[in-house]
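1. no sequence on this one, just coordinates:
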């Protein structure tokens, strides 16, 4: 059940990221003239204001549907600006009212056409003259403006009229550019980027699930985990390099390559880091291998715990004989709530003489605990490992 819960959480995050990135969460509405537009509203946080204690900072998206596909955005400066400018995919808009804006396009030709269009630049200036304007996004057949600020509800009508009017000007210019171009560009990394981001999230999700499995459910014990570090480091480097090459092949020389790289280093690389080691770890355990060989380990210590709710008795091997346990259980059952709620845990600590390892604590059953003696030998079935790294299963020793 826990595994299904984590899978559902990661799938929900993936769907949410895709819907936000592509404008799927916007709903269709109509203005007074019957023209359709997109709108999405989200209250993100409460803000204390000297004028009102209950005012909230809202996020509102306003957009239009276009008759062609285009991919660009206008936003505040980012750390990736230099890289985008190097590829010819970004241009600083220093000649309009807000000098910290950056125009980023899917293709250098689109960037050139739109930034040289005076009507487009005038519409952009009008849109960003509002302090609430955060960014302008065009993805596929949708173009929208993201607004964030206090009191958006009060100025909704004014913002709607001005922003939608200027968006129609930008939309008209984009559609004219698309119709004028004789070449038909079939490639666009914008359609591939969500799938790449999904792959990064899947890497991280699988890695986290393997970590949770190792912490909670895994009963195997790798005798020398350090022997896998070198191989996992090499696998991580090769995997990362091949993935970066694949990103370049899939996204080519576009702005989406830069965005995919940022997503990779923020999310995907962590997933590869987890999967490289844990993938080899699980391959060594679950792939076909020879039968285990018995190994004699020395029993260094015996311990048992008898508990009922907050009452616990931690006993050594000498203190945890059958008569001692019976006496403690009788005392606990005098409490009404402990009649059927008494729990037992038996464990031994063994030393594997052939390996340079610290003592290992193993949970066993009551009968095995009574037969075991401190200083005696405990047979442990050691598997050779599919990758040549020996290991044993704690569950085999109960």
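-> Structure received. Fair warning: this is a prediction, and the values are worked out from it, not measured in the lab.
2. only C-alpha atoms for contact and neighbour calcs from this point on.
-> Will do.
3. burial count for the closest residue to residue 73 other than its chain neighbours?
-> Closest residue in space to residue 73, ignoring its immediate chain neighbours: residue 137 at 4.4 Å, by CA to CA, 6 or more residues apart in numbering. Neighbour count for residue 137, taken as other CA atoms under 10 Å: 22.
4. okay, now the one to match up with it:
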């Protein structure tokens, strides 16, 4: 009996110790999150309170996101947690306020008739899972009508820095109640993402899809069926490699099929540190037309470094298949590049001051477009002789180089 009691006490003590340690790991993540948020100049941690306990804890984190005209979006998230051997159950809510300056604060959730957004989740020693679901809601005022239903957000945050999530919206309907009666109807919206790293060096993917997007006004209506948008990013000190792909899906208007379209772009030779400097300078100065001289110098120097790396924007795919008002099919690839080799010091400053030829940026820029075909009628409409076409093959090439525009090697006067 005594042995059983001792074994029970040991098991109880082990479980209690595991609960305490799990709680400590969970609490430490709020300190780590504060450090991560503080690296981003677009965010400011206003408060991070943690009330520590052995078997439960609570706290609140408040972030400010800086917007234009001295406005701030304030995100407040109070939470509570219960600690168990190896895991934590936690729950909380999110409050959203908009500071408009001059002491005016707008409760955004109140504006649309919503209570605080409730969330819950579980966490262990390596990751935390969460989910948030919104009740269907309707918003009305003199100018607009909004209906939203089926909003659900789930995600996983690994303490190593990797995160993934999924946002779904079953239905969203918006009507601008003016003379034009503009409306938007969206069904089956899904946004998923997977990202790892910490600010600013991150990499990951994001995918957005919708079953249907319907837009209409007094003149017309457009419906997109199964449109999608995808992106991938590898962002480090050496490179900013970004790829984005847009698929319009099936496009119809007034019940008639208009066609389909796809576009894919990617970056090459973009200096990562230069991109960070540009992003941070823009974040610190939302009013770009009111830049102070020192901030303008930071952005100009970052642009100089970006250009010196010989950046390229590649058009991997542009496929257009029109059914109306005309039948037209076109596939296009190409690239826009800048030759940054032997770029003079303080390049943009010298261009602006007249120290370098004003045409130098144009002479360093090259645009190449490769068309699956070119319609002779379209060329004639814009004054380009059809004799410039390669009649023995469908593919045609348009090049802008050294300040000159050429079609299949034939100079086109600008």
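-> Cool, the structure landed. This structure is a prediction, so every number in the text was calculated from the model and none was measured.
5. care to give me the TM-score?
-> The TM-score (TM-score structural alignment, normalised by the length of structure 1) is 0.23; 147 aligned residues with a CA RMSD of 6.6 Å.
6. so the residue nearest to residue 73 of structure 1 sits in a strand?
-> Yes - counting by DSSP: H, G, I helix; E, B strand; the rest coil, residue 137 of structure 1 is part of a strand.
7. Show me which residues of the helix or strand containing residue 231 of structure 1 are buried.
-> In this structure, residue 231 of structure 1 sits in helix 229-251 according to DSSP states H and E. Neighbour counts over helix 229-251 of structure 1 (16 or more other CA atoms under 10 Å) mark 232, 235, 236, 240, 247, 248, 250, 251 as buried.
8. coming back round to it: wait, the residue nearest to residue 73 of structure 1 sits on residue 147?
-> No - counting by CA atoms under 8 Å, residue 137 of structure 1 does not reach residue 147; the two are 11.5 Å apart.
9. what about the spatially closest residue to residue 107 of structure 2 that is not a sequence neighbour, neighbour count?
-> Leaving aside its chain neighbours, residue 107 of structure 2 sits nearest to residue 97 (4.5 Å; criterion: CA to CA, 6+ apart). By other CA under 10 Å, the residues close to residue 97 of structure 2 number 17.
10. What helix or strand is residue 16 of structure 1 located in?
-> Going by DSSP H and E, residue 16 of structure 1 is in helix 2-22.
11. Quick check: the closest residue to residue 231 of structure 2 other than its chain neighbours vs residue 360 of structure 2, distance?
-> Nearest residue to residue 231 of structure 2 in three dimensions, chain neighbours excluded: residue 244, at 4.3 Å (CA to CA, 6+ apart). According to CA to CA, to the nearest Å, residue 244 of structure 2 and residue 360 of structure 2 sit 30 Å apart.
12. who has more neighbours, these two?
-> Counted by other CA under 10 Å, residue 244 of structure 2 and residue 360 do not tie: residue 244 has more neighbours, with 18 against 13.
13. Do I have it right that that one meets residue 229?
-> Yes - assessed by CA under 8 Å, residue 244 of structure 2 is found in contact with residue 229 at 7.4 Å.
14. Can you show me the strands along the stretch 51-200 of structure 1?
-> 56-76, 90-92, 101-105, 133-150 (DSSP state E, counting those that start in this stretch).
15. repeat for the stretch 201-350 of structure 1
-> Going by DSSP E, counting those that start in this stretch, the stretch 201-350 of structure 1 shows strands at 220-222, 293-308, 311-316, 343-351.
16. Would you format those strands as TSV with distance to residue 263 of structure 1 included?
-> Formatted as TSV, the strands of the stretch 201-350 of structure 1 follow (distance: least, CA to CA, whole Å):
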stretch	distance to residue 263 of structure 1
strand 220-222	33
strand 293-308	46
strand 311-316	49
strand 343-351	45
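17. Residue 12 of structure 1: neighbour count?
-> Neighbours around residue 12 of structure 1, by other CA under 10 Å: 12.
18. Can you say which of the strands of the stretch 51-200 of structure 1 is nearest to residue 177 of structure 1?
-> Nearest to residue 177 of structure 1 among the strands of the stretch 51-200 of structure 1 is strand 56-76; the distance by CA to CA comes to 9.9 Å.
19. Name the residues of that closest one that are buried.
-> 56-66, 69-75.
20. quick one: residue 215 of structure 2 and residue 247 of structure 2, what's the gap?
-> Applying CA to CA to residue 215 of structure 2 and residue 247 of structure 2 gives a distance of 17 Å.
21. Could you export the strands of the stretch 201-350 of structure 1 as JSON lines, including distance to residue 201 of structure 1 and mean neighbour count?
-> Formatted as JSON lines, the strands of the stretch 201-350 of structure 1 follow (distance: least, CA to CA, whole Å; neighbours: other CA atoms under 10 Å):
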{"stretch": "strand 220-222", "distance to residue 201 of structure 1": "27", "mean neighbour count": "17"}
{"stretch": "strand 293-308", "distance to residue 201 of structure 1": "40", "mean neighbour count": "18"}
{"stretch": "strand 311-316", "distance to residue 201 of structure 1": "43", "mean neighbour count": "14"}
{"stretch": "strand 343-351", "distance to residue 201 of structure 1": "39", "mean neighbour count": "19"}
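22. Out of those strands, which is closest to residue 364 of structure 1?
-> Closest among these, using CA to CA: strand 343-351, at 5.4 Å.
23. And for the closest one, what's in contact with it?
-> 297-308, 357-366, 369, 378 (CA atoms under 8 Å, 6 or more residues apart in numbering).
24. Quick one: work out the angle between whichever helix or strand comes after it and strand 293-308.
-> Using DSSP H and E, the helix or strand that follows strand 343-351 of structure 1 in sequence is strand 360-364. Angle, strand 360-364 of structure 1 to strand 293-308, by axes from the mean of the first three to the mean of the last three CA atoms, to 10 degrees: 70 degrees.
25. Show me what strand 360-364 of structure 1 is packed up against.
-> strand 343-351 (3 or more CA pairs under 8 Å, 6 or more residues apart in numbering; DSSP states H and E).
26. angle of the strand it packs on against strand 360-364?
-> Using the same axes, to 10 degrees: strand 343-351 of structure 1 against strand 360-364 is 140 degrees.
27. the inter-axis angle of strand 343-351 of structure 1 versus strand 311-316?
-> Using the same axes, to 10 degrees: strand 343-351 of structure 1 against strand 311-316 is 30 degrees.
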